[in-house]
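In: Quick one: sequence plus predicted model below, questions after.
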Amino acid sequence: MTDQPQNIKASKPRLGRDATVAAACGLLVAFMVGASYAAVPLYNWFCRATGFNGTTMVASAAPESGPIARKIAVRFDANVSGGLPWKFVPEQSEIEVKIGEVVTVFYTVTNQSARTTSAQAAYNVAPLTVGAYFQKINCFCFTEQTLAPGEKREMPVVFYVDPALAADNENDGLKSITLSYTFYPLRDPAPKPLAATETDKRKGNL
């Protein structure tokens, strides 16, 4: 009988340590989950900044040096993710361009369903190491696209191959580049702002 109180007192510090360990483990799991979500935008930012994994670069204007004599073939690929009822094709499957020449090409997309659908395109180039040299000035992939039932739309891509590619000895034998897009459905597209008159109507001002 005299030993029981001593055992109870001895167990209290152990219970406190167990609770501390459990809390620490919970915080660690929460941190790891949060880090996994943060890794996606950080990875996308890294790819855009460096051209890693075939991610193309974004330019604001044509190269100052202008085009050079060397030419290269650029191929165009189009894909649609499952669940998106769109037909998506390049108007030309391949063209030959001068390195440094600003070029405009078009893709065509058609909503083949009877409902309005929204999507956004992901993109890359192959070989993957060429992403840092493929500069896009304008591209439909920068914003989400919403198509009405049966709507068909032409979408331009304005790009050039950076003349710095010609100075990279590792690409001396490069003959072609493939620009590839894949459209993915958006389940919750960003809401569009209402016109002023529609807003007034909702407020009962008109």
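Out: Arrived safely.
In: okay, CA-based contacts and neighbour counts for the rest of this
Out: OK.
In: okay, now residue 69: neighbour count?
Out: Taking other C-alpha atoms under 10 Å as the criterion, the count of residues near residue 69 is 10.
In: In the chain, which residue is most central in space?
Out: Using C-alpha atoms, centre = their mean, the residue of the chain that lies closest to the mean C-alpha position is residue 122, 4.5 Å off.
In: hold the first one in mind and look at this next one:
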Amino acid sequence: MAALTLDARNRRTMGWAFLGALAMLALGFASVPLYRLFCQVTGFGGTTQVATMSEAQLAEQQAASAGGRTFSIRFDANTARDMPWEFAPVQRTDTVAVGQRDMATYIARNDSSVPITGTATFNVEPEAAGIHFKKIQCFCFTEQVLQPGQEVRMPVLYFVDPAILDDPDLDGVEQITLSYTFHRKPGDTVAADAAAAGKGEQPS
């Protein structure tokens, strides 16, 4: 009887351990999207915010009390090591008035011989400015597919929220850097299949 009780306890312990392992695995998968959502909501890590056109219009109305305060915006562009694109801003810096909509343009060109799907990650410096940097339209909202040798111009419509003027963490800040990095889409089979076809191989 004691042996049966011990076996039952062992099975129960193994069951709880198995459930714990499953919970940890699920948490691992959920952590990335949850962290991304947290950054988008709070601006943590310099994550910029998404705004509607009506929010932009409201910011313009609020900007009337900002006294014409301006910020220098610096535009930065990078590509991941496995990304065969040329990527750069048309203009390196611009001066924008708080609350006023402005547009920046980036240029990307696929220098490879196969189609490439890219996704852009982004942030601003200083990080505390992320919650106040609002984008209305951006190429970073969707994947970008460039054919071999194709070059595209990609706009970003944005504004700096007047609330930035009341943020003590940003006292004395005069320049904000908007930075993008293009990555090859994970699992991008378009380029792999095209490359395999060019070599006479069967695509996977």
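Out: Structure received. What you are looking at is a predicted structure, and each value in this text was computed from that prediction instead of being measured.
In: before we move on, back to that, give the helix, strand or coil label for the residue nearest to the centre of structure 1.
Out: Three-state assignment for residue 122 of structure 1 (DSSP: H, G, I helix; E, B strand; the rest coil): strand.
In: With residue 177 of structure 2 instead?
Out: Quick answer, by three-state DSSP: residue 177 of structure 2 is strand.
In: so it touches residue 125, yeah?
Out: Yes. Checked against C-alpha atoms under 8 Å, the pair residue 177 of structure 2 and residue 125 is within contact range at 5.1 Å.
In: More neighbours: those two, which one.
Out: For residue 177 of structure 2 versus residue 125, neighbours defined as other C-alpha under 10 Å are more numerous around residue 177 (19 against 16).
In: show me the contacts for that one.
Out: Residues near residue 177 of structure 2 by C-alpha atoms under 8 Å, 6 or more residues apart in numbering: 73-76, 124-126.
In: What segments of structure 1 are helices?
Out: With DSSP state H as the criterion, structure 1 has helices at 3-50, 196-203.
In: what's the shortest one aligned against in structure 2?
Out: Matched against structure 2 by TM-score structural alignment, helix 196-203 of structure 1 finds no partner residues.
In: chain center to that helix, what's the gap?
Out: Distance of helix 196-203 of structure 1 from the chain centroid (C-alpha atoms, centre = their mean, to the nearest Å) equals 35 Å.
In: Next, the buried residues of that helix.
Out: By neighbour count on 16 or more other C-alpha atoms under 10 Å, the buried set for helix 196-203 of structure 1 is empty.
In: Just the strands from structure 2, written as ranges.
Out: In structure 2, the segments counted as strands under DSSP state E are 49-50, 70-79, 85-89, 93-97, 102-110, 116-125, 133-138, 144-146, 151-160, 175-184.
In: Would you convert those into TSV that also reports distance to residue 10 of structure 2?
Out: As requested, those are arranged in TSV below (distance: least, C-alpha to C-alpha, whole Å):
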stretch	distance to residue 10 of structure 2
strand 49-50	51
strand 70-79	53
strand 85-89	57
strand 93-97	66
strand 102-110	59
strand 116-125	48
strand 133-138	55
strand 144-146	53
strand 151-160	60
strand 175-184	48
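In: thinking again about what came up before, distance check, the residue nearest to the centre of structure 1 against residue 44 of structure 1.
Out: Taking C-alpha to C-alpha, to the nearest Å as the measure, residue 122 of structure 1 and residue 44 of structure 1 are separated by 11 Å.
In: quick one: which of the strands of structure 2 is nearest residue 197 of structure 2?
Out: strand 116-125 (14.9 Å; C-alpha to C-alpha).
In: Please identify which of the helices of structure 1 is closest to residue 133 of structure 1.
Out: When these are ranked by distance to residue 133 of structure 1, counting by C-alpha to C-alpha, first place goes to helix 3-50 at 9.9 Å.
In: Work out the gap between the closest one and the centre of the chain.
Out: On the basis of C-alpha atoms, centre = their mean, helix 3-50 of structure 1 sits 32 Å off its chain's mean C-alpha point.
In: by contact count, what packs against that helix?
Out: strand 57-58 (3 or more C-alpha pairs under 8 Å, 6 or more residues apart in numbering; DSSP states H and E).
In: what's the strand it packs on aligned against in structure 2?
Out: Following TM-score structural alignment, the aligned partner range for strand 57-58 of structure 1 in structure 2 is 49-50.
In: same thing with stretch 176-184 of structure 1?
Out: Under TM-score structural alignment, the alignment places stretch 176-184 of structure 1 onto residues 175-183 of structure 2.
In: picking that back up, ok, of the contacts of residue 177 of structure 2, which one's closest to residue 25 of structure 2?
Out: With C-alpha to C-alpha as the yardstick, the closest approach to residue 25 of structure 2 among the contacts of residue 177 of structure 2 comes from residue 124, at 31.7 Å.
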